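**Q** Give me a 3D structure for the following:
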Amino acid sequence: MGNTRKERAVIVTGAARGIGKGIAEAFLEEGAKVLLVDHNRENLQETANAWKRAYGEDRLAEQVHDIRETAAATKVVDFAVQRFGGLDVLVNCAGIYPSRSALEITEQDWELVFDLNVKGLFFFAQAAAMQMKEQESGGRIVNISSTASEVARPGVSHYCSSKAAVKMLTQVLALEWAPYGIHVNAVGPGLVETETLLETLSTEEAKKEHLEKLSYCPLQRAALAREIADAVLFLVSAKAGYITGQNLLVDGGYSAGRVFQNSSV
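**A** Sure thing, here's the model as predicted:
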């Protein structure tokens, strides 16, 4: 049965703030119907209420879930189908970025990162793919990875490992689900200007560290959330019809190699 919906039905996890919020709003601006998923009820409700006034209640819905609970994936997909008549796009954006040295990481630290960044992502992708396969109309899944999937960083070994897992998982799922017309790709952001980032710049030391991070980036600035969203929109568009299994890094050139300022080398 082909897709007869006029507007694409989209699920975005981690949609209450930051990159996920930017992605969700970009889809709304493109005319899609969007289901916002997040564990933070207050932030999610605030975002959803503002957007319902701006874009219309018929094009927006929200669900509060902890994606570590595997049953949440099926519940969210079922809700999207009931509300929007089907599912065309899933964006797995929910995740966590803690910092702790490898000698200090506990079993609980490790499990939290992998439960959120890998396990939750996988079961949402699985539930979405099952629905897309049943619809027989294909679909698009975009996982938000990170430059940490390619470039090692000290102090975040559990995070880097989880994002490397996301990259490989994206490739495997692309291979398995290609026969059903399901494209699976990833977008790997570098440093992004989000509410969370700006909130950390409250001291001179934090600002200094931020400027040092920017100095490693050839473009010398953080990305806007909308710039990450634009990469996602491209990967779910007809222009990306022959792209699957890729990890598109949107990082201002950071992963190409470290920039050494004021150097003649």
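**Q** Every contact and neighbour count from this point should use C-alpha atoms.
**A** Noted.
**Q** residues touching residue 63, list them.
**A** Residues near residue 63 by C-alpha atoms under 8 Å, 6 or more residues apart in numbering: 35, 36, 37, 38, 76.
**Q** Please identify the helix or strand for it.
**A** For residue 63, the element it lies in under DSSP states H and E is strand 60-64.
**Q** Residue 99 now?
**A** Going by DSSP H and E, residue 99 is not in any helix or strand.
**Q** In this structure it contacts residue 154, no?
**A** No. At 9.0 Å, residue 99 does not count as touching residue 154 under the criterion of C-alpha atoms under 8 Å.
**Q** Looking at the two, which has the bigger crowd around it?
**A** Neighbours were counted for residue 99 and for residue 154 using other C-alpha atoms under 10 Å; residue 99 has more, 14 against 10.
**Q** What's the separation between that one and residue 206?
**A** Separation of residue 99 from residue 206 (C-alpha to C-alpha, to the nearest Å) stands at 15 Å.
**Q** One more: residue 214?
**A** Applying C-alpha to C-alpha, the value for residue 214 to residue 206 is 12 Å.
**Q** Second chain to compare with the first, below:
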Amino acid sequence: MRLDGKVALVTGSSQGIGQVIAIRLAEAGAKVVINYRSHPEGAAETVAKIRAMGGECHGAEGYCDDDHAFSIGADLSILADIHRLVGESIDHYGQLDILVNNAGIEKHAPFWEVTEKAFDAVINVNLKGVFFTTQAVVKHLMATERSGKIINISSVHEDLPFPNFAPYCASKGGLKMLTRDLAVELAPYGITVNNVAPGAIETPINSELLNNQAKLNALLKNIPLGRLGHPQDVAGLVEFLASDDANYITGSTFFVDGGLTWNYQEQ
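**A** Predicted coordinates:
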């Protein structure tokens, strides 16, 4: 599943799942644009890890330069930032082939206490941001008459209710339908669109859960495989969907959840 000669943009790749995805795509031969909003130090770390792999030549072309990755700060809730992110990515590498829409946020609150500010923050990043980042990349692919891969990092909560996270569930449910719609609309142009839907993944964002043994044990009872997922569990699937091995796959959601979705009971 080599990605030699490909360029990938991974949003929200300064930490967590996004960081591991970016490194995994680079390991497969792609050059990668690292995007961050508020963690430039994390983005720099991701870039450094990828460039450290440049000690050996990669792929059939045997490129050995240290320009396998660079970072761009952008807030995906702002349309001008999205256009700048995509434009600078293309200016730097001359092309984009793979877009991984990983950036996302969530806000915890009972439905009746959700503020307009909190609602807008979640929808603007998780749905609006994905919509217009994808649009910008698709325009580039169409203008250059090239195929491409759009991979959205969704969530089990595109299907599974999650009380006290109504805006998040709405954003992921919207992403599920957007993926299906774009898969049909963009197929004639050789552009595939798929969702990867993680369940409970061991990342810094879940530090509170990891430090609460009672809550962790309750969650693990809902996961048939009996463990939390690791970022690499998600990254491996993204690598596959970005490769030519997945050229006939579009409009689908792939759950990476240890069986959680079909075994979940709200505590």
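**Q** Trace residue 250 of structure 1 over to structure 2, please.
**A** For residue 250 of structure 1, the aligned residue in structure 2 is residue 256 (criterion: TM-score structural alignment).
**Q** so that match touches residue 199, yeah?
**A** Yes. Between residue 256 of structure 2 and residue 199 there is a contact at 6.0 Å, judged by C-alpha under 8 Å.
**Q** Just list the residues touching the aligned partner of residue 31 of structure 2 in structure 1, thanks.
**A** Superposed on structure 1 with TM-score structural alignment, residue 31 of structure 2 falls opposite residue 33. Contacts for residue 33 of structure 1 (C-alpha under 8 Å, 6+ apart) come out as 7, 8, 9, 10, 27, 58, 59, 60, 84.
**Q** Check these against residue 173 of structure 1 and report the nearest one.
**A** Among the contacts of residue 33 of structure 1, residue 10 lies closest to residue 173 of structure 1 (C-alpha to C-alpha), at 18.8 Å.
**Q** what's the distance between the residue mapped onto that closest one from structure 2 and residue 177 of structure 2?
**A** In structure 2, residue 10 of structure 1 lines up with residue 8, judged by TM-score structural alignment. Applying C-alpha to C-alpha, the value for residue 8 of structure 2 to residue 177 of structure 2 is 23 Å.
**Q** Have a look at those two and say which one is more surrounded.
**A** Between residue 8 of structure 2 and residue 177, counting by other C-alpha under 10 Å, residue 8 is the more crowded of the two (27 against 13).
**Q** thought the more buried one was touching residue 100?
**A** Yes. With contacts counted by C-alpha under 8 Å, residue 8 of structure 2 reaches residue 100, the gap being 7.4 Å.
**Q** if I pick the residue positioned nearest the centre of structure 2, what's in contact with it?
**A** Centrality entry for structure 2: nearest residue to the mean C-alpha point is residue 102, 2.2 Å, by C-alpha atoms, centre = their mean. For residue 102 of structure 2, the contact set (C-alpha under 8 Å, 6+ apart) comprises 10, 11, 12, 13, 17, 18, 152, 153, 154.
**Q** Of all pairs in those residues, which one spans the longest distance?
**A** 13 and 154, at 14.8 Å, using C-alpha to C-alpha across the contacts of residue 102 of structure 2.
**Q** if we can go back for a sec, give me every residue that touches the match of residue 10 of structure 1.
**A** Counted by C-alpha under 8 Å, 6+ apart, residue 8 of structure 2 has contacts 25, 30, 31, 32, 33, 96, 97, 98, 99, 100.
**Q** following the longest helix belonging to structure 2, which helix or strand shows up next?
**A** For structure 2, the helix with the greatest residue count under DSSP state H is helix 166-186. Remark: after helix 166-186 of structure 2, the chain's next helix or strand is strand 191-198, criterion DSSP H and E.
**Q** Can you tell me what sits against the following helix or strand past that following strand?
**A** Downstream of strand 191-198 of structure 2, the next assigned helix or strand under DSSP H and E is helix 207-210. By C-alpha under 8 Å, 6+ apart, the surrounding residues in contact with helix 207-210 of structure 2 are 202, 215, 216.
**Q** Please list only the buried members of those.
**A** Buried residues within the contacts of helix 207-210 of structure 2, counting neighbours by 16 or more other C-alpha atoms under 10 Å: residue 202.
**Q** want to throw the contacts of helix 207-210 of structure 2 into a markdown table with distance to residue 232 of structure 2?
**A** As requested, those are exported to a markdown table (distance: C-alpha to C-alpha, whole Å):
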| residue | distance to residue 232 of structure 2 |
| --- | --- |
| 202 | 10 |
| 215 | 23 |
| 216 | 20 |
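**Q** re the thing from before, can you confirm the match of residue 10 of structure 1 is in a helix?
**A** No. Under DSSP: H, G, I helix; E, B strand; the rest coil, residue 8 of structure 2 falls outside any helix and is assigned strand.
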